[in-house]
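Peer 1: Build me a model:
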Amino acid sequence: MRQILAVAAGLAVLTASACSVPVPPRSEAAPPATPTGPVTLPAPTGAHPVGTTALYLKDTSRPDPWDLDVDARQLKVTLWYPTGRRDGQRAAYMTPKESELLLKGSRAGNIPPDTLSKTRTNASKDAEPTGRRLPLVVLSPGFTKPVSTLTSLAEDLASRGYVVAGIDHTYESYATTLPDGRVAECLACDSDSDPGFGTGVVEGRAADVSFVLDRLPSAWDGSAVIDRSKIAMVGQSIGGAGSVAAMLKDRRIRAGIDMDGTTYARMPKSGFSRPFMFLGSAQHVPGGRDPSWERDWKLLSGWKRWLVLTGAEHQSFTDGPLLAGVLGITPPADALPAARSAELTRTYVAAFLDQHLKSRPQPLLDQPSSRFPEVKHCPAACGQS
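Peer 2: You can find the predicted model right below:
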């Protein structure tokens, strides 16, 4: 079920994704580019400097769903948050070993194995959080990917006054470093063609999210800044499907976003009334290759939006396009540029969260914008009512 999207002739790297309808090449790609130097992620757009820290949590109430020899589920949670510190040590994007395993699993070409570990972030490591009554956003990455591949979005949200909790779902990505230094690899990758795989994954992710929400207040010294009545979830690919599953399981999650993920958890026929937004690529237009959004749209009975970005690929909602140059990849001419895809993702995700967690109305979400003509409001603007 794992999908390798071709953004360029060799664009297997950072695009392996479970639980999405395969997308054929959109156009003939240019020859691979010459790798560039280390990437610096785009600067956050909010008013606050950003801090980050990592937590390691163990759920002794359930065994690990992928490693049958482990009787407790271990999770790594990366937190991003506002801080008053601007001059701290910049946090690492990932370790050299994590970079090596991600590139190997993604079938990258002849790229130095530590390439991704050299990516420069904008967050200060272990900086003290500041603020009060800050909304909490849970982030869940695509299958095989660490949550670090959503760092650009996480840093931006933190700079706008959110606490972001990114979950690495152990054994579902190519590399997750555990507190003892051991690196957990992708055991779930051996099962991704099994019947019911997607449904099982999102059920497990929903359990991971509820456990993190339970433990975060006591596990993080800075948790006093969080307003636990204002929680949303955002996920990409199967992480987006996990947003649906987690909201169905846990009423603490007030609003959710699915970024380009086929959904699996079935919404009740009576309807689902909490705010929800689909944000995706052309595979998710009405009548497109993935019918799951069209099915679920009819069951969303509350505030809802269905947005499709012209020129977007499956990984356009992650750091993937920003890293293409360092990996020697030239996107097709009609692909959404990396900086623009990051801007659109940050802008529309933040607008949704500002409206539903901060009670700040966002006209941007109500109709097409001349500033962002790539964003189509479905179903009507996508050619089907």
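
Peer 1: going forward, measure contacts and count neighbours with C-alpha atoms only.
Peer 2: OK.

Peer 1: Residue 295 and residue 2: what is the separation?
Peer 2: For residue 295, the distance to residue 2 equals 22 Å [CA to CA, to the nearest Å].

Peer 1: which of those two has more neighbours?
Peer 2: Higher neighbour count among residue 295 and residue 2: residue 2, with 18 against 14, using other CA atoms under 10 Å.

Peer 1: pretty sure the more buried one contacts residue 17?
Peer 2: Yes. Contact criterion CA atoms under 8 Å: residue 2 and residue 17 qualify, at 5.1 Å.

Peer 1: Please give the structure of this sequence too, so both can be compared:
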Amino acid sequence: MTTALRRRTAVAALAALALLAAPAVTAQALPAPAPAASTEVPAGLPRPTGPYAVGVDVLHLTDHGRPDHWVPGSGDRRLMVSVHYPARPGGGTRAPYLSLEEAEALLAGRGLDDDAPAALSSLATHARVDAATARGRFPLVLLSPGFGNPRATLTSLAEDLASRGYVVASVDHAYESMGSAFPGGRILPCAACDAVEAAPDDAAEREVLGAVSTGRAADLSFVLDRLTGPRPAWEHARAIDRRRVAAVGHSIGGSAAASVMLADARVDAGVNMDGTFFERIPASGLGERPFMMLGTSSHGPGSDDSWDEGWQRLDGYRRWLSVEGSGHSSFTDVPVLEDRMGVVLDPTVTLTTDRQVRITRDYVNAFLDQHLRGRHQPLLDGPTPGNPEVVFQQQS
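Peer 2: Down below sits the predicted model:
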């Protein structure tokens, strides 16, 4: 798949997210519209499947060692991070999916009705703010969203992993998304999106997107520093087992998962969910660390040169799984939002919402359990009758 096509896919996914919160009159122009408008608050995200309750804290981190590479005049590099964690039952208030201001910013560029942001921000989550942490120490997962998308679009996966005993740090990379609020209520524009749009050709686009991938690697390493270093930014940092760390990302966030493994030996494993590799994996591989490529059939062998080459250069435990009937956004919250809002935005997707959510959760969790907890997962050994949609493209 060409860089230009991948870019268009990413932009389409962001547009789809925006349209999900549109009023019924907008949805009627799309395939399979809702039969009737509803003024009720939409149902929430799917329930987490693990034994723990889920807590969440939001951190604003500033890397004083790096200027922002998209808007140098803005000062030091800044990040917003949602930390989902295993919690004790009860206590705390339910976290919003997005603030109203973030939802407004995300939708503003789409010319949607003023009532739409309230519908999106009111989506119910399962994490609670100020919840007490569960006892124990837990592996850490660094989570990076798709290009242009806020970290909120991976909330369902983050909540589920936390319920299964992981601390999950979902990162908003400054000037790389729409709808991300920073302290003071300021919503930063997507300057990186503008840089891609201004690129004169595919080679220039790929250069910009390569900078996104490597820049995010530096962001994720910095977050790891601030969560596991001697003066951690998170008050519950003692709950993190810093000897067990993984990076997981969607779209260009998946490329960043590989990039941070190349740059930071502390990251033990990685997962790329349907993202072109914009930084090439070198012939020397990833230092024999495990990596999983989980994507659509458009990332099957011969469809994306970066996956073909990346697969050959992975030198540790590796899996290449294609999910038949899925779409680029199947690994995010977008299918859930489609279902809750009663619209269909990608008619090529044939999987139900439940199957898209279950497959993403189960295979990512199985990979992490096997490589961060040392628990063998038969789900990763090969095709299973209960998951006929998941094709093992290669075995090793």
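
Peer 1: Overlay them and tell me the TM-score.
Peer 2: The TM-score (TM-score structural alignment, normalised by the length of the first structure) is 0.90; 366 aligned residues with a CA RMSD of 2.3 Å.

Peer 1: between residue 2 and residue 17 of the first structure, what contacts are shared?
Peer 2: Counting by CA atoms under 8 Å, 6 or more residues apart in numbering, the residues touching both residue 2 of the first structure and residue 17 are residue 143.

Peer 1: Give me the contacts around stretch 319-326 of the second structure.
Peer 2: With contacts defined as CA under 8 Å, 6+ apart, stretch 319-326 of the second structure is touched by 291-297, 299-300, 311, 348-351, 356, 380, 389-396.

Peer 1: what about residue 181 of the first structure, how many residues close to it?
Peer 2: Per other CA under 10 Å, the neighbour tally for residue 181 of the first structure reads 8.

Peer 1: what sits against the one in the second structure that sits across from it in the alignment?
Peer 2: Using TM-score structural alignment, the equivalent of residue 181 of the first structure in the second structure is residue 185. By CA under 8 Å, 6+ apart, the residues touching residue 185 of the second structure are residue 101.

Peer 1: thinking again about what came up before, which members of the contacts of stretch 319-326 of the second structure occur in helices, if any?
Peer 2: Here DSSP state H is the test, and these give 311, 356 as lying in helices.

Peer 1: could you flag which of the contacts of stretch 319-326 of the second structure are buried?
Peer 2: Neighbour-count burial (16 or more other CA atoms under 10 Å) applied to the contacts of stretch 319-326 of the second structure gives 291-297, 299-300, 311, 349, 351, 356, 380, 389-392.

Peer 1: what about the residue mapped onto residue 380 of the second structure from the first structure, distance to residue 306 of the first structure?
Peer 2: Matched by TM-score structural alignment, residue 380 of the second structure corresponds to residue 365 in the first structure. Per CA to CA, residue 365 of the first structure is found 10 Å from residue 306 of the first structure.

Peer 1: residue ranges of the strands in the second structure, please?
Peer 2: Counting by DSSP state E, one finds strands in the second structure at the ranges 53-67, 76-87, 93-96, 124-129, 138-144, 167-173, 181-182, 186-187, 240-250, 269-273, 291-295, 318-323, 390-394.

Peer 1: would you list every one of the helices in the stretch 101-250 of the first structure?
Peer 2: Counting by DSSP state H, counting those that start in this stretch, one finds helices in the stretch 101-250 of the first structure at the ranges 151-159, 197-219, 238-249.
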